[in-house]
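Undergrad: could you work out the structure for the sequence below:
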Amino acid sequence: MLLINKHGAPNSLISNVKRLRAGEKTNSGSRQVQYRNLDPDVKHDIDAALIIEQGGLCAYCMSRISSETMHIEHYHAQHAGADDDDELSVRYDNMLAVCSGGEGNPRPQQTCDKHRGNEPLTVDPRREDHIRSITYKSDGTISSLNSDINKDLNVTLNLNMRQLKNDRAAALDTLKKQLLSHGSKKFIDMCRYYAQRYESQQKKTEYVGILLDYLHRKLQRQ
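TA: Down below sits the predicted model:
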């Protein structure tokens, strides 16, 4: 999981929400300001903005996503704001882009928002302190010293599902081979190079969280 720095909402979303609000005023009680009522072009703009914002990775598992494969995840469930915040479903700061989460598979093979459903989360990829609490093992296991966050990773989001663990471990093994190919004398220099490279990427490397965790731990020992 990576830190997501939220940007401003697309202008088309702001304009569309204003029009929906105006419609509500003329038709009291109609509750038009909902994600499902946004124009198709606006939803497309949201998808594109989220993909750029997240470097083309799922907000939870860090697998590759595209406009064709992604889904919109409302961090706070859309219906959670029915009484306190009627516009929760159209707030851009509440939106994340996620993968298909194994949709259609048996529940043990589902991940991310598909496995979560409407369960509340403690872990928030928009919070740096939460991301800093997350660590990885060489076998691809993701965990946190924070017990609530650890439960989210393991249970609610099912991010230690076997295939995901294997994919993360494979990405780490590839990095290790690349580092060793430059020789042991240049190992730390190459760790620094790859860390800077991954941190500056606009389109991020798949499962880059485990890669940065490994590199930073190596660099901290110097």
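Undergrad: all contacts plus neighbour counts: C-alpha atoms, from now on.
TA: Noted.
Undergrad: and the helices in this protein?
TA: For the chain, helices defined by DSSP state H occupy the ranges 11-26, 40-53, 112-116, 128-132, 147-151, 162-180, 187-200, 208-220.
Undergrad: can you tell which of these is closest to residue 89?
TA: Closest to residue 89 of the helices of the chain is helix 11-26 (C-alpha to C-alpha; 10.8 Å).
Undergrad: and the angle from that closest one to helix 40-53?
TA: 140 degrees (axes from the mean of the first three to the mean of the last three C-alpha atoms, to 10 degrees).
Undergrad: picking that back up, which of the helices of the chain sits most buried?
TA: Of all the helices of the chain, helix 112-116 has the most neighbours on average by mean count of other C-alpha atoms under 10 Å, namely a mean of 22.
Undergrad: closest to residue 86 out of the helices of the chain?
TA: That would be helix 11-26 among these, by C-alpha to C-alpha, at 10.9 Å.
Undergrad: to compare with the earlier structure, here is another sequence to fold:
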Amino acid sequence: MRYIKKSGTEPEDLQKYKRDCRRASPPLKITYKDMPKDGSRKQLAVDQGYICAYCMRRVCLDSENKEQYINIEHIVPQNQLTDEEATNFSNFIGVCSGGRDKKDNARKTCDAYRGALSEEQQIMQLNPLNEAQMETIRYRPTGEIYSTDKVLSHQLSEKLNLNGESTYLKENRATAYQNLLKVLKREKVQGKWSKTLLKNMWDVFCKPNETGAYREYVGVYEYWLKHWMHK
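TA: I've put the predicted structure just below:
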């Protein structure tokens, strides 16, 4: 998980929908169910570099790709909002499928796992739009994600299942760490990595490609490179 800086402007199709509803005679109810979602999906994908806001797996705009098609997640759950509040773009982030078609909740992640919890359990403080919170996120070489804040650390696992043994996320993050380590050790013996080398690796692993897409699990690369640069 990493900090997401969202575009400030609501997508044009959502603005038009709200405007048309308010201008209708009589005015029409503004609801999440009826609102257009293509513009929001596209803007979220671009803002996030085509990775899930929670687990950092790849997301895309191809609705035929059920595994990677971007879903809209409400940070404050819909059940806590009015119909119109549920259309507030500032409350949206883009997430992966999270295995929502799986029967076993232990194999679900992200909003699919959160959505299977009770309404009360779905409420959480954890928010990838909160920069201060995201600065507390850490990764272990084993792939475990945690926070220096105990409440947030608990929610990473208990609300989103990002460390679930049946999800392969820990293994994938550990693989990302090992891949980075392998490339660095090919260049220099560990302990002799200059800041110049680490900054060059940042350009390789942490910058988006020509389409604006980040590598999957980019937060792992960012965390460890920052960690080594500040040693």
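Undergrad: want to try JSON lines for the helices of the first structure, with distance to residue 96 of the first structure as columns?
TA: Shown next, in JSON lines, are the helices of the first structure (distance: least, C-alpha to C-alpha, whole Å):
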{"stretch": "helix 11-26", "distance to residue 96 of the first structure": "15"}
{"stretch": "helix 40-53", "distance to residue 96 of the first structure": "7"}
{"stretch": "helix 112-116", "distance to residue 96 of the first structure": "10"}
{"stretch": "helix 128-132", "distance to residue 96 of the first structure": "15"}
{"stretch": "helix 147-151", "distance to residue 96 of the first structure": "18"}
{"stretch": "helix 162-180", "distance to residue 96 of the first structure": "20"}
{"stretch": "helix 187-200", "distance to residue 96 of the first structure": "20"}
{"stretch": "helix 208-220", "distance to residue 96 of the first structure": "17"}
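Undergrad: find the centremost residue of the first structure, please.
TA: residue 59 (0.6 Å; C-alpha atoms, centre = their mean).
Undergrad: which residues does that residue contact?
TA: Counting by C-alpha atoms under 8 Å, 6 or more residues apart in numbering, residue 59 of the first structure makes contact with 1-2, 4, 96-98, 125.
Undergrad: of all the residues you listed, which comes closest to residue 107 of the first structure?
TA: Checking the contacts of residue 59 of the first structure against residue 107 of the first structure by C-alpha to C-alpha gives residue 98 as the nearest, at 17.0 Å.
Undergrad: that closest one touches residue 66, doesn't it?
TA: No. The criterion here is C-alpha atoms under 8 Å, and residue 98 of the first structure misses it with residue 66 at 9.5 Å.
Undergrad: settle it for me: which of the two has more neighbours?
TA: The residue with more neighbours, out of residue 98 of the first structure and residue 66, is residue 98; 29 against 16, by other C-alpha atoms under 10 Å.
Undergrad: nearest residue to the more buried one other than its sequence neighbours?
TA: Spatially, and ignoring its direct neighbours in sequence, residue 98 of the first structure is nearest to residue 58 (4.3 Å; C-alpha to C-alpha, 6 or more residues apart in numbering).
Undergrad: what of residue 92 of the first structure?
TA: Per C-alpha to C-alpha, 6+ apart, closest to residue 92 of the first structure is residue 9, 5.5 Å.
Undergrad: what sits against that neighbour?
TA: Neighbour list for residue 9 of the first structure: 46, 92-93 [criterion: C-alpha under 8 Å, 6+ apart].
Undergrad: re the thing from before, switch the contacts of residue 59 of the first structure over to TSV; also include distance to residue 134 of the first structure.
TA: Converted to TSV, these look like this (distance: C-alpha to C-alpha, whole Å):
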residue	distance to residue 134 of the first structure
1	8
2	9
4	14
96	19
97	20
98	19
125	11
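Undergrad: closest one of the residues you listed to residue 23 of the first structure?
TA: Among the contacts of residue 59 of the first structure, residue 96 lies closest to residue 23 of the first structure (C-alpha to C-alpha), at 26.7 Å.
Undergrad: for that closest one, grab the count of nearby residues.
TA: So residue 96 of the first structure, with other C-alpha under 10 Å, has 25 neighbours.
Undergrad: got the contact list for the counterpart of residue 87 of the first structure in the second structure?
TA: Counting by TM-score structural alignment, residue 87 of the first structure corresponds to residue 84 in the second structure. Contact analysis of residue 84 of the second structure by C-alpha under 8 Å, 6+ apart lists 29-32.
Undergrad: still touching in the first structure? Go through those.
TA: Mapping the contacts of residue 84 of the second structure onto the first structure (both residues aligned by TM-score structural alignment, their matches' C-alpha atoms under 8 Å) leaves 30-31 still in contact.
Undergrad: among the contacts of residue 84 of the second structure, who's most crowded?
TA: residue 30 leads those on contacts (other C-alpha under 10 Å) with 20 neighbours.
Undergrad: now that one: how far from residue 12 of the second structure?
TA: Going from residue 30 of the second structure to residue 12 of the second structure by C-alpha to C-alpha, to the nearest Å gives 15 Å.
Undergrad: with residue 42 of the second structure instead?
TA: Taken as C-alpha to C-alpha, the span from residue 42 of the second structure to residue 12 of the second structure is 11 Å.
Undergrad: residue 1 of the second structure against residue 136, yeah?
TA: No. Between residue 1 of the second structure and residue 136 there is no contact under C-alpha under 8 Å: 10.5 Å.
Undergrad: I am finished for the moment; much appreciated.
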